[in-house]
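> My questions are about this predicted structure, shown below with the sequence.
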Amino acid sequence: MGRSQETTGKKEKTKQKIQKRKDKEEKKEMRKANSDKGKSLDDMMAYVDEYGNITDTPPDPKKKKVIKAEDIMLGVPSRDVEEEEAVRNGIITYFNDGKGYGFIKDLKSQESIFVHANELTNGPVKEKDKVTFEVANGKRGLSAVLVKKI
């Protein structure tokens, strides 16, 4: 007599395939039973309240705010820049003669402003010298121009 062509490994694989098919059919039936098809649009609708929370109740039309399109600003709002004095007073807090730059502390605003040796109008300056200057926007921020020693 001949032996069976099916080994135990093959039997196990066929049992697993059959079990997978059954599981797949069961999942398909569960999806059909729990399907949202047939629900009305109102049952599926979600709303966002004024605090950003998702709710199932529609917003109250009495609390509706009317916003004009002209009132909406796109981009960065412009800042109102105060017109400051053209000439400021300050004290040299640091100056390096070798490199040709330093910093001035504005007496009014107490901010530190960069100064280059090319902007000195009446000779070299040292630390703790009082100066008058004007401010201009440089490559990396504010810089002092037309610096005069008092």
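That came through fine. Note that the structure is a prediction, hence the values are computed from the model and not measured.
> Please make it C-alpha for all contacts and neighbour counts, starting now.
OK.
> Assumed residue 62 was part of a helix.
Yes. Secondary structure assignment places residue 62 in a helix (DSSP: H, G, I helix; E, B strand; the rest coil).
> tell me how far the ends of stretch 126-146 are from each other?
16 Å (CA to CA, to the nearest Å).
> For it, which outside residues touch it?
86-95, 104, 113-116, 119-121, 147-150 (CA atoms under 8 Å, 6 or more residues apart in numbering).
> List the buried residues in it.
130, 131, 132, 133, 135, 143, 144, 145, 146 (16 or more other CA atoms under 10 Å).
> how far is it from where the chain is centred?
Relative to its parent chain, stretch 126-146 has a centroid offset of 33 Å by CA atoms, centre = their mean, to the nearest Å.
> list the contacts for the closest residue to residue 56 other than its chain neighbours?
Leaving aside its chain neighbours, residue 56 sits nearest to residue 46 (5.0 Å; criterion: CA to CA, 6 or more residues apart in numbering). Residue 46 is in contact with 54, 55, 56, 57, 58, counting by CA under 8 Å, 6+ apart.
> ok, now which ones touch residue 60?
Taking CA under 8 Å, 6+ apart as the definition, residue 60 has no contacts.
> Regarding residue 127, what is its secondary structure?
coil.
> neighbours around residue 119, how many?
16 (other CA atoms under 10 Å).
> if I look at it, how far off is residue 57?
For residue 119 relative to residue 57 (CA to CA), the value is 67 Å.
> structure B:
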Amino acid sequence: MGRSTESFGKKENEKNRLKKQKEKEQKKEERKANAGKAKSFEDMLAYVDENGNISSTPPDPSKKKTVNAEDIQIGISRQEAVEQPEGPRNGTVTFFNDSKGYGFIKDTTTQESIFVHINGLVDAIKENDKVTFETEMGLKGPNAIKVKKV
């Protein structure tokens, strides 16, 4: 008696093919059944409530809030003008790279980290030095100038 030429893999592939064919036929039947039941425009509308959730019911007009166009803020908020103390400030050099010519000074009163460039130095500085300095506004924030060792 001869052996069957169908292997286990061939049987599985045939089962999967028949299963997909049945699923495809079922979907086709569902589409035919629902073809006459087109949704109306009102059924397709979706509303967004005050919390940003999507719902099928329209919002209540009595809960409507009015917003002034001037109050709408697009982008980042502007920084408030921080009053800089007049005269020299004191701080500690937290980082300074001699080869690149820049570093940062931590102000002792405000604990603010301020950028310093080698062009703003009066005396040579290194890390952990106590210094006095003045500030000016640069493109990216305050820059230390007239930096002197204490």
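Arrived safely, thanks for sending. The structure displayed is predicted, hence computed values, not measured ones.
> Look through structure 2 and tell me its longest helix.
Counting by DSSP state H, the longest helix found in structure 2 is helix 8-34.
> distance of residue 68 of structure 2 from residue 79 of structure 2?
Taking CA to CA, one finds residue 68 of structure 2 at 22 Å from residue 79 of structure 2.
> how near is the closest residue to residue 143 of structure 1 other than its chain neighbours to residue 44 of structure 1?
Take residue 143 of structure 1 and drop its neighbours on the chain: the residue closest to it by CA to CA, 6+ apart is residue 114, 4.6 Å away. Note on residue 114 of structure 1: its distance to residue 44 of structure 1, by CA to CA, is 62 Å.
> neighbour count winner among those two?
The residue with more neighbours, out of residue 114 of structure 1 and residue 44 and counting by other CA under 10 Å, is residue 114; that gives 21 against 9.
> Report the separation between that one and residue 132 of structure 1.
13 Å.
> and residue 20 of structure 1, what is it in contact with?
By CA under 8 Å, 6+ apart, residue 20 of structure 1 has no neighbours at all.
> From residue 32 of structure 1, how far off is it?
18 Å.
> go on, residue 39 of structure 1?
In terms of CA to CA, residue 39 of structure 1 sits 13 Å off from residue 32 of structure 1.
> ok, now residue 137 of structure 1?
For residue 137 of structure 1 relative to residue 32 of structure 1 (CA to CA), the value is 69 Å.
> Kindly report the same for residue 59 of structure 1.
For residue 59 of structure 1 relative to residue 32 of structure 1 (CA to CA), the value is 33 Å.
> And residue 49 of structure 1, by the same measure?
33 Å.
> where do the helices sit along structure 2?
8-34, 41-44.
> Tell me which of these sits nearest to residue 74 of structure 2.
Of all the helices of structure 2, it is helix 41-44 that lies closest to residue 74 of structure 2, at 31.2 Å by CA to CA.
> Mean deviation, that closest one versus structure 1?
Here the mean offset of helix 41-44 of structure 2 against structure 1 after fitting is 2.3 Å, by mean CA distance after the TM-score superposition for structure 1.
> what range in structure 1 matches that helix?
Under the alignment (TM-score structural alignment), helix 41-44 of structure 2 falls on residues 41-44 in structure 1.
> Please name the residues that touch residue 15 of structure 1.
Counting by CA under 8 Å, 6+ apart, residue 15 of structure 1 has no contacts.
> picking up where we left off before, adding distance to residue 72 of structure 2, write the helices of structure 2 out as a markdown table.
Formatted as a markdown table, the helices of structure 2 follow (distance: least, CA to CA, whole Å):
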| stretch | distance to residue 72 of structure 2 |
| --- | --- |
| helix 8-34 | 45 |
| helix 41-44 | 30 |
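> any idea which of these is most buried?
Scoring those by mean neighbour count under mean count of other CA atoms under 10 Å gives helix 8-34 as the most buried, with a mean of 11.
> Check the gap between residue 145 of structure 2 and residue 116 of structure 2 for me.
Counting by CA to CA, the gap from residue 145 of structure 2 to residue 116 of structure 2 is 7 Å.
> Equivalent analysis for residue 63 of structure 2, please.
54 Å.
> And these two? Which one has more around it.
Neighbours were counted for residue 63 of structure 2 and for residue 116 using other CA under 10 Å; residue 116 has more, 24 against 8.
> For the more buried one, give its distance to residue 124 of structure 2.
Distance from residue 116 of structure 2 to residue 124 of structure 2, by CA to CA: 12 Å.
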